[in-house]
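Asker: structure, please.
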Amino acid sequence: MKVTPAKLVRSLVLAWPMLLAGCLQPMAELPSLERREVELRDRAAEAKAPPPPIESIADPALARDLTAMLARADKAEADFAVARSAAQQAAGAARGKEVGSESWSVAQTRISALDAPRRELAQILGDLEELYVARLQKEAAGEVKPGGSDQIEQARQHVLALLESQDQVIGNLKASLAS
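Answerer: Reported below is the predicted structural model:
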């Protein structure tokens, strides 16, 4: 079947009301493009906030697990801080240098060294998420008393904020070498 200009125009004229009707849908049904509350949160401040109080958890096994995970997170954050200092110095020395130069390569290596503590923190976040889901399932099944999942979620939010702060540091350092 050959499409002629007349057939094309007729098809568009017939389809025009349907296309226009789609544009006239009430806006209340469509999702808003405004920034959501979660996007407005200050992740850096959340990262500096203390983790949840472990003493208030009635389940000793859960308290022990959370204490261990938060200790690992503290160590990963401390390791990141040491590596960040070296990466910032190297990036400062490489600023304005040619891509591929010795100082640029050293800075890239130092920035790459930030991935190890960041990876450890991401692993802890994954462990906390698994623990959270398992705890919710046990609470729903009545195997354990309700509670504890709130502290897991607080710990998860704390580690997530640390991780996002680290991502921002890595992104800023990489951006400083790109110019």
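Asker: C-alpha from now on. contacts and neighbour counts both.
Answerer: Fine.
Asker: residues near Gln123, how many?
Answerer: When neighbours are defined as other Cα atoms under 10 Å, Gln123 has 14 of them.
Asker: and it, which helix or strand is it part of?
Answerer: In the assignment (DSSP states H and E), Gln123 maps to helix 115-141.
Asker: what does Met18 give?
Answerer: Per DSSP H and E, Met18 falls inside helix 5-23.
Asker: same check on Thr67?
Answerer: Per DSSP H and E: Thr67 is located in helix 60-94.
Asker: still on that earlier bit, quick one: the helix holding Gln123 to helix 60-94, angle?
Answerer: Direction vectors for helix 115-141 and helix 60-94, defined by axes from the mean of the first three to the mean of the last three Cα atoms, to 10 degrees, enclose an angle of 150 degrees.
Asker: elements contacting helix 115-141?
Answerer: helix 60-94, helix 149-178 (3 or more Cα pairs under 8 Å, 6 or more residues apart in numbering; DSSP states H and E).
Asker: another sequence for comparison is provided below:
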Amino acid sequence: MKNAASIAVIVLSLAGCTRDTTAYPSLAPRAVEKLGFAEPEVPIVEAKPDPALDARVATLGRSLDGTSKGFAADAAKAEAAAGRARGKAVGSDAWLDAQTTLAQLDDWRAQTSALLTDADQIASDRAAALAPPYPSLASLRERIAAEAQRQSTTIDRLQAALPAA
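Answerer: Predicted coordinates:
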């Protein structure tokens, strides 16, 4: 009986060893891997006309036209003042006049920068509301950015022509 019990324990122990404990995952492609890595098609949604937004864009456009004209007029004055200041000492009256006109140009550039900020804020608010891009707003934003760049280039050129303080 003792032998039978020992044999039973040995047989049951060996039976546990016969089971395959190594379960490897399948190497077959998973469903998600069959989809590929290409970006999905995104439908193009056109913006619906928005009279209120059109009015804001028109207002910003008129403001841009005003700052552009004001900058151009003051840039001509600054160009003349910078010409008079060439070769003059730092702190001379001509140099101070040129610096004053450059400060006026900086004011115009700040106004243009504020317009760019306003256009970006409107576009950001539309994006947050999941609204599609508005073509006239995008076009105005590009115009404002180009004007801001042109103004910065003009100011940098005039500043470089003056003696450094």
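Asker: and the TM-score between them?
Answerer: Structural agreement between the overlaid chains, expressed as a TM-score with TM-score structural alignment, normalised by the length of structure 2, amounts to 0.67; 118 aligned residues with a Cα RMSD of 1.7 Å.
Asker: now the helix holding Gln123 of structure 1, how far from the centre of its chain.
Answerer: Helix 115-141 of structure 1 has its C-alpha centroid displaced from the chain centroid by 14 Å (Cα atoms, centre = their mean, to the nearest Å).
Asker: same deal with stretch 59-75 of structure 1?
Answerer: 21 Å.
Asker: same check, this time on stretch 140-147 of structure 2
Answerer: Remark: stretch 140-147 of structure 2 is offset 14 Å from the chain centroid, using Cα atoms, centre = their mean.
Asker: what stretch of structure 1 does it fall on?
Answerer: Stretch 140-147 of structure 2 falls opposite residues 155-162 of structure 1 when the two are matched by TM-score structural alignment.
Asker: for the residue sitting nearest the centre point of structure 1, give me its contacts.
Answerer: Nearest to the mean C-alpha position of structure 1, by Cα atoms, centre = their mean, lies Glu164 at 5.2 Å. For Glu164 of structure 1, the set of contacting residues under the criterion of Cα atoms under 8 Å, 6 or more residues apart in numbering consists of Arg43, Ala44.
Asker: counting by contacts, list what the helix holding Thr67 of structure 1 packs against.
Answerer: Counting contacts by 3+ Cα pairs under 8 Å, 6+ apart, helix 60-94 of structure 1 is packed against helix 102-112, helix 115-141, helix 149-178.
Asker: tabulate those helices in TSV, adding columns for distance to Arg95 of structure 1.
Answerer: Shown next, in TSV, are those (distance: least, Cα to Cα, whole Å):
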stretch	distance to Arg95 of structure 1
helix 102-112	8
helix 115-141	21
helix 149-178	6
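Asker: between those, which gets nearest to Thr67 of structure 1?
Answerer: helix 149-178 (9.7 Å; Cα to Cα).
Asker: give the buried residues for the closest one.
Answerer: Of the residues in helix 149-178 of structure 1, those scored as buried under the neighbour-count criterion (16 or more other Cα atoms under 10 Å) are 149, 151-166, 169-170, 173-174, 177.
Asker: report the angle between that helix and helix 115-141.
Answerer: With the same axes, to 10 degrees as the basis, helix 149-178 of structure 1 and helix 115-141 are set at 160 degrees to each other.
Asker: in structure 2, what stretch matches the helix holding Met18 of structure 1?
Answerer: Alignment note (TM-score structural alignment): helix 5-23 of structure 1 is unmatched in structure 2.
Asker: same check on stretch 91-106 of structure 1?
Answerer: Counting by TM-score structural alignment, stretch 91-106 of structure 1 lines up with residues 82-97 of structure 2.
Asker: equivalent analysis for stretch 61-69 of structure 1, please.
Answerer: The aligned range for stretch 61-69 of structure 1 in structure 2 is 52-60, by TM-score structural alignment.
Asker: one step back: buried set for the helix holding Thr67 of structure 1?
Answerer: 62-63, 66-67, 69-70, 73, 76-77, 80, 83-84, 86-88, 90-92, 94.
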